[in-house]
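Enquirer: have a look at this prediction, sequence included:
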Amino acid sequence: MEQQHSPASILEFLQIVGNLKTTKRTGWVRHGVPQPESIADHMHRMGVLAMLIQDPSLDRTRCVKMAIVHDIAESIAGDITPNCGVSKEEKFRLEQEGINKLCSLLAPTSLAETEIRALWHEYEDAATPEALFVKDLDKFEMIVQAFEYEKANPKLGPLNDFFKSTKGVFRHPQVRGWVDQLYRNREAQLGYKVE
């Protein structure tokens, strides 16, 4: 029989994970986007995107779950971007500490503890087709959001940094098709090209 989580530890877990709802995404804050999305906003739309998979070779349920937990450690570590002056190794260490703290609140070897930890590591290691797909979704969701901010806030001008950082990195053909359509829409509606 699976170990039960204590009600107190579940409430603490939920309180920490709740930080994702109020922590604004760093890239948007740095670019002066008014009312930027939270980490939870980003993770939610990634989960919805993962439901749109039309590739029978991928485990759709695993992709949805991975999208839901891929940034969960940021509830403790915060949203560290490449422009924060933190090395990749230090970022990983901080997020690893975050996932360990979160999982320590769940009953050891429980299904939830094991699954959350495994999904987070699978995403970080980018070693499976599902993890690579979810990494594509992570970048795609970001540029969809950038386009939405460009349309809603013309004074911001083009948010080219976000598009440049992802150009040519998408692997999955379904996501590449979405990206191509996004580029066409952006150029047609705003006159911005991805250089």
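Expert: Good, I have the coordinates.
Enquirer: please count neighbours and contacts with C-alpha atoms only from this point.
Expert: Will do.
Enquirer: spatially nearest residue to residue 39 (excluding sequence neighbours)?
Expert: residue 20 (5.2 Å; C-alpha to C-alpha, 6 or more residues apart in numbering).
Enquirer: what's the answer for residue 172, then?
Expert: residue 133 (6.3 Å).
Enquirer: what is the neighbour count of the one you found?
Expert: 23 (other C-alpha atoms under 10 Å).
Enquirer: who touches it in this structure?
Expert: Neighbour list for residue 133: 63, 171-172 [criterion: C-alpha atoms under 8 Å, 6 or more residues apart in numbering].
Enquirer: tell me which element it is part of?
Expert: helix 129-152 (DSSP states H and E).
Enquirer: could I get the buried residue list for that helix?
Expert: 129-147, 149-151 (16 or more other C-alpha atoms under 10 Å).
Enquirer: what does stretch 95-113 give?
Expert: Under 16+ other C-alpha under 10 Å, the buried positions of stretch 95-113 are 95-96, 98-99, 102-103, 105-107, 113.
Enquirer: narrow these to those in helices?
Expert: 95-96, 98-99, 102-103, 113 (DSSP state H).
Enquirer: how about the helices in this structure?
Expert: 7-17, 19-22, 26-30, 39-50, 60-69, 74-77, 88-104, 111-125, 129-152, 160-166, 173-190.
Enquirer: run through who's touching the last one.
Expert: Just to be clear, that refers to helix 173-190. By C-alpha under 8 Å, 6+ apart, helix 173-190 touches 53-54, 136-137, 140, 144, 147, 151, 170, 192-194.
Enquirer: in addition, the following structure is provided for comparison:
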Amino acid sequence: MATNLSAPCVPPPIHRSLPSRSILAFVNRAISKPVIFRETSCPRLVSVRAHTPGTDGFGPKRVASSQEPDTSIGFSSSPSPSSVIDFLTLCHRLKTTKRKGWMNHGIKGPESIADHMYRMSLMALIAGDLPGLNRERCIKIAIVHDIAEAIVGDITPSDGVPKAEKSRMEQAALDEMCKILGGGMRADEIKELWTEYENNSSLEANLVKDFDKVEMILQALEYESEHGKVLDEFFLSTAGKFQTEIGKSWAAEIISRRKSMSAKRRS
């Protein structure tokens, strides 16, 4: 029996490697027009699962299920340079807004929101591996978990804002920031990471929640040492609230050092 075989769909050869995204962005700005690459007529089978991170933690998995043209090359999912700079300019407030809890206790020159998130990101980077944990996703969550405070500021329990209202305000701020970024895949990822942390809905969120408390009590210990203050409030408010073994062990080390420092002062 004769069988008709259609010729395979082969894209035209590329005679030189494509430039990196950073170079493409530079060229794009220089000519003030989007860079458009000619698509081949060959479709590929892909779909996007928006809520499942890839094994490397740097984006959603793509799995075969339906026909879709190949648009992996180009700027279809990238925010415009104008949107990027607007977004980053807004995020500058995270660098200049001081954490209110320390200000309320008379700490001069306290850390900023960005300072707090940066050290949390380092915690995620150096933490040991846990079964089923995506460490790269932890880093991402740490980077964005307080990002809405660029608009709403650092709302603390002493402000008397109900938890539900605080969450609503931050959600609205996050939506506005993602709109400034221009929407798209990157904005959606930020929203997903922030919501995951807010809802404490994954092992990664559990660990970053612990890092949030660990960073705070470590900072409290450092301010006690530097400023000669007693900051019991921060240790009492976090006692017994750590969810992971990493969080519990790191908090125990900080508390042990605090006890040693206190004993030396009394001796």
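Expert: Ah, there it is. Every value quoted in this text rests on a predicted model; they were computed, and no experiment measured them.
Enquirer: picking that back up, matching residues in the second structure for the helix holding residue 133 of the first structure?
Expert: Mapping helix 129-152 of the first structure onto the second structure (TM-score structural alignment) gives residues 203-226.
Enquirer: quick one: average offset of the matching stretch versus the first structure, please.
Expert: Mean deviation of stretch 203-226 of the second structure relative to the first structure after superposition (mean C-alpha distance after the TM-score superposition for the first structure): 0.4 Å.
Enquirer: what do you get for stretch 166-175 of the second structure?
Expert: Averaged out, stretch 166-175 of the second structure is 0.7 Å away (mean C-alpha distance after the TM-score superposition for the first structure).
Enquirer: so where is that stretch in the first structure?
Expert: Going by TM-score structural alignment, stretch 166-175 of the second structure sits over residues 91-100 in the first structure.
Enquirer: what's in contact with the matching stretch?
Expert: 72-77, 80, 117, 120.
Enquirer: equivalent analysis for stretch 105-114 of the second structure, please.
Expert: Residues contacting stretch 105-114 of the second structure (C-alpha under 8 Å, 6+ apart): 94-99, 102-103, 146, 149, 154, 223, 227.
Enquirer: among those, name the buried ones.
Expert: The buried subset of these (16+ other C-alpha under 10 Å) comprises 94, 97-99, 102, 146, 149, 154, 223.
Enquirer: distance to residue 47 of the second structure added to these, as a markdown table?
Expert: Listed next are those as a markdown table, based on distance: C-alpha to C-alpha, whole Å:
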| residue | distance to residue 47 of the second structure |
| --- | --- |
| 94 | 36 |
| 97 | 41 |
| 98 | 43 |
| 99 | 42 |
| 102 | 47 |
| 146 | 31 |
| 149 | 34 |
| 154 | 39 |
| 223 | 50 |
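Enquirer: looks to me like residue 46 of the second structure is in a strand.
Expert: Yes: looking at residue 46 of the second structure with DSSP: H, G, I helix; E, B strand; the rest coil, it is inside a strand.
Enquirer: out of the contacts of stretch 105-114 of the second structure, who's nearest residue 87 of the second structure?
Expert: residue 94 (11.8 Å; C-alpha to C-alpha).
Enquirer: what secondary structure does residue 52 of the second structure sit in?
Expert: Under three-state DSSP, residue 52 of the second structure comes out as strand.
Enquirer: if I look at it, how far off is residue 187 of the second structure?
Expert: For residue 52 of the second structure, the distance to residue 187 of the second structure equals 16 Å [C-alpha to C-alpha, to the nearest Å].
Enquirer: and for residue 87 of the second structure?
Expert: Taking C-alpha to C-alpha, one finds residue 87 of the second structure at 11 Å from residue 187 of the second structure.
Enquirer: what's residue 69 of the first structure aligned with over in the second structure?
Expert: Aligned counterpart of residue 69 of the first structure in the second structure: residue 144 (TM-score structural alignment).
Enquirer: how about residue 49 of the first structure?
Expert: By TM-score structural alignment, residue 49 of the first structure lines up with residue 123.
Enquirer: my read is that that match contacts residue 211, right?
Expert: Yes: contact status for residue 123 of the second structure versus residue 211: in contact at 6.9 Å, counting by C-alpha atoms under 8 Å.
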